[in-house]
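1. Structure for this input, please:
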Amino acid sequence: MRFTKISLSNRFPLILLLLILNLSLGCGKVVKGPEPTIPEANAGEDQTVFVDYQCQLDGSLSTGNLAVYLWRIKTLPSGAPSPTITSSDAPKAYFTPTKLGTYEFELELSNVLGISTDEVKITIVPFYAPSIEAGSCGICSHLQSHDGETDEDLDRNAQMISEIGAEFVRFDFDWKDIEPEDDKFSYAKYENIIAKLDQINLKVLGILDYGNTWSDPTTGDIKEINRFADYALNTVKHFKSDVKFWQIWNEPNNETFWANPSAENYTKLLKAAYAAIKQADPDAVAILGGLVGNGRDEVYLYGRLFAKANFLPDIYTKGGKDYFDVASIHPYNFATDINSTASIEAAINDAQTIMSNNGDGGKELWITELGPLYFPQEPNFLTTEVYTETEVADWLNLIYTDLRAKCSKLFWYEFRDYPGEFSVFNLEPNWEGLVKSDYTTKEAYAVYKNMLK
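-> Here you go, the predicted structure:
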């Protein structure tokens, strides 16, 4: 990259105007505001990205108070049309390359003290699909929250998950934890988790999810979606050497996790987040947010919209086909017969049919959550029907035996029982784990362990 500073002489009229304004307004009480500082533009590192996917230009390392940002195109690949630069007056801007070759951009930073410019080169290459590791068995665990509340809890969960032979562990990389303020990232908690999982060779499926106190990307507003994509880009880049599997949101067709579920708004987020993941790590595998049910049928549970109708077909209609490497469902509402997997297999077939009808038959389909939601071992305020540990353990063995050939990976939900009371005020089931909240193992724990020997 090249860095230049330009003299102040061509900014003299601007300086004079500001001095006049300052004198004319100076008759009242003087309130001292921020002082300008000399601008220094930093257009970021040169990058290589895929053609036809949005690319972020990042000038956030620039310095200079009260400075104006301006991104502009300097050179294009031969024959390339000039792309539109979105947010060209902000530290982070976006464009979508449509031609192979090298694009060069200039960032200008200016204020009353001067002008600074810097250039960045973006090399555009053909898209390639990532390789997907073998292995079919995963576990969901809330290592970022109650399963990792203390170092002792984290160590115990990680070690016990490793002992049963699970190949993957799935958990949230919660946006509000990682970026509590705009452009202020904190990874210490997740670095600690990853370090412990690396020691026992557990692969991670990280979920990039949920809104923030200062941003809601579910509304479809492109500015907020790009903020989410920025979090995704920085997070994937930060953990590039350790995490290769990323899921874009959790259950976006479920109103518990996405207010007023909208396939159109989710597809907008999917496109931006997928491009961000690939910009950060071209070899990363991006997984569709696990859709409750089969991706097509409407489902209500406990009086809430558990799955909006036609969500997966609508993702394709809105152009989402090329923005996930793996599809994913959570067919809970089809897992109601403890003696059969026929309904679950039908849900898998339904989702795969939708994929095939949209030219996506070659993609893998994963079940990233499935557990005994409908098989409580104790009565609760909703039902008096209960199931024994043996019945649940036998069902676990049944689903892994029957479904292994139907879907590429299956993640059991969850490893440890939720350590809270299930009630009308807290609809978080507390019976789905392989172990109880006090880490006492259930029969299903031994079955899972023996199944993977």
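2. all contacts plus neighbour counts: C-alpha atoms, from now on.
-> OK.
3. I73: what's it in contact with?
-> Contacts for I73 (Cα atoms under 8 Å, 6 or more residues apart in numbering) come out as 82, 103-106.
4. In strands, which of the residues you listed appear?
-> 103-106 (DSSP state E).
5. now the strands for the stretch 201-350 of the chain?
-> 203-209, 245-248, 285-288, 291-292, 299-301, 304-307, 326-330 (DSSP state E, counting those that start in this stretch).
6. Would you reformat these as a markdown table and include mean neighbour count and distance to V435?
-> As requested, these are exported to a markdown table (neighbours: other Cα atoms under 10 Å; distance: least, Cα to Cα, whole Å):
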| stretch | mean neighbour count | distance to V435 |
| --- | --- | --- |
| strand 203-209 | 22 | 20 |
| strand 245-248 | 25 | 25 |
| strand 285-288 | 25 | 27 |
| strand 291-292 | 28 | 24 |
| strand 299-301 | 13 | 25 |
| strand 304-307 | 20 | 26 |
| strand 326-330 | 25 | 21 |
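7. compare with the first, here's sequence two:
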Amino acid sequence: MSTFLHRTVVVLVVAVLGVWLLGSRVPSLVDASPGGGTADPQAPAQEPGHHRKHAPSGPEGVADDQLGVQLSAHHSDRPGPALAVLDRLARAGATWVRIDVGWRTLQPEGRGPFELWYVDLLDAVLEGAKQDGLKVILNLWLTPEWASDSGSPYAPPRDDDDYADAIRRAAERWGDDVDAWEIWNEPNFDSFFAGADPATYTRLLCTAYPVVKQYDDDPVLFGGLMYNDDAWLRQAYEAGAKDCFDALATHPYVGPSDAAPDTPAVGAVWRLTHTPAMREVMADFGDRGKRIWVTELGWSSGPDSAGNPWDRAVSPQRQARFLREAVELIRNRYPYVGPIIWYRDVDGPTDDYQDGFGLLHPDLSPKPAMCAFEREVRGR
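-> Purely as a prediction, here's the structure:
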């Protein structure tokens, strides 16, 4: 590829993906408090309503305990929608669920006790996940206005200790309910972590890591990188990240967005098949023993966005096929990768491309991708 064409593609990727990612993959900040108040992290969790626990099932083959789903149904001021979705995911055989939590919503006014209404919501959702036998990855991100110079939720905190205080309180309260802690979301993407600076992120990661470990020995994840960005990862290692995480999270979305999972990498970071490059960086720094977790991966079955190559939808049937092919590719080629988290649980409320990543329709009826997910879980 010529230098000019390469630069053109990179500019297109950054510009278009900024719209795509901000439109479809940023969780609601849940700013409207239905009552306000703060919560002591040591207070007992509120008891949610009765929630049925499902025994794992695997009528054929060997059940895959590495598959999970990103939860979006908790972007609400009440737990009911999330509990219904968790129940459905458990019946499908999911083992993991990734739950994003807004630091901005936990501590909107400053350091100190968490917002009571949000704690009540998270208590109920985490208890629901536990009752359904689902392991939880908790991703803490989105900076409160008071904690950054710009006031943007995507700005790095002015003081890393402020973030450490929040995740300390979270680990103290929810350590028994969380199975992995993910530090931020896509810090290599400027629109999600202003500046996208590896050294800045490494300082945040290394401040948070020992604080979590004081309360919970479960894995701390290097926050999911957008794509298999091996160059950015190398810079983070050079800044001292090696001893500050237990596993590396990536979001290896494939571009163009209707391309198949096995599309050759040819040096492009926006390919699932570029995964070995991440492994090579880890090996260079003596981290071959750490696993790579895919904490987001998916294809949208929503309509195209004006034919843009980064917003090209696939049919519901192809979405299902790509899910199966991606899982089987990872199983067969990359034994050091897993868990694998599909983005996401439920389609959004519109027919937009951005709202088409779900396994379920908004009424929780299954899309073909859900049927494919169930088959992969059960090894059929």
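8. what TM-score comes out when they're superposed?
-> For these two chains in superposition, a TM-score of 0.72 is obtained (TM-score structural alignment, normalised by the length of the second structure); 297 aligned residues with a Cα RMSD of 2.4 Å.
9. thinking again about what came up before, and the contacts of I73 of the first structure, which are buried?
-> Buried by 16 or more other Cα atoms under 10 Å: 103-106, out of those.
10. Excluding chain neighbours, what is closest to S116 of the first structure?
-> Closest residue to S116 of the first structure apart from its sequence neighbours, by Cα to Cα, 6 or more residues apart in numbering: K5 at 4.6 Å.
11. That neighbour contacts I115, correct?
-> Yes - applying Cα atoms under 8 Å, one finds K5 of the first structure in contact with I115, separated by 6.1 Å.
12. out of the ones in strands among the contacts of I73 of the first structure, which one sits closest to W412 of the first structure?
-> Proximity of these to W412 of the first structure was ranked by Cα to Cα; the top entry is Y103 with 45.2 Å.
13. That closest one maps to what in the second structure?
-> For Y103 of the first structure, there is no aligned residue in the second structure (criterion: TM-score structural alignment).
14. just checking, Y103 of the first structure touches R72?
-> No - contact criterion Cα under 8 Å: Y103 of the first structure and R72 do not qualify, at 10.8 Å.
15. From the centroid of the first structure, which residue is nearest?
-> Nearest to the mean C-alpha position of the first structure, by Cα atoms, centre = their mean, lies L208 at 2.2 Å.
16. can you map out the helices along the stretch 201-350 of the first structure?
-> Secondary structure of the stretch 201-350 of the first structure (DSSP state H, counting those that start in this stretch): helices at 222-238, 263-280, 311-317, 342-357.
17. Throw those into TSV and include distance to Q47 of the first structure and mean neighbour count, thanks.
-> Formatted as TSV, the helices of the stretch 201-350 of the first structure follow (distance: least, Cα to Cα, whole Å; neighbours: other Cα atoms under 10 Å):
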stretch	distance to Q47 of the first structure	mean neighbour count
helix 222-238	13	21
helix 263-280	8	25
helix 311-317	29	20
helix 342-357	33	18
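18. Put together CSV for these, with distance to T336 of the first structure on each row.
-> Formatted as CSV, those follow (distance: least, Cα to Cα, whole Å):
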stretch, distance to T336 of the first structure
helix 222-238, 35
helix 263-280, 26
helix 311-317, 22
helix 342-357, 8
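19. Out of those helices, flag the one nearest L410 of the first structure.
-> helix 342-357 (11.7 Å).
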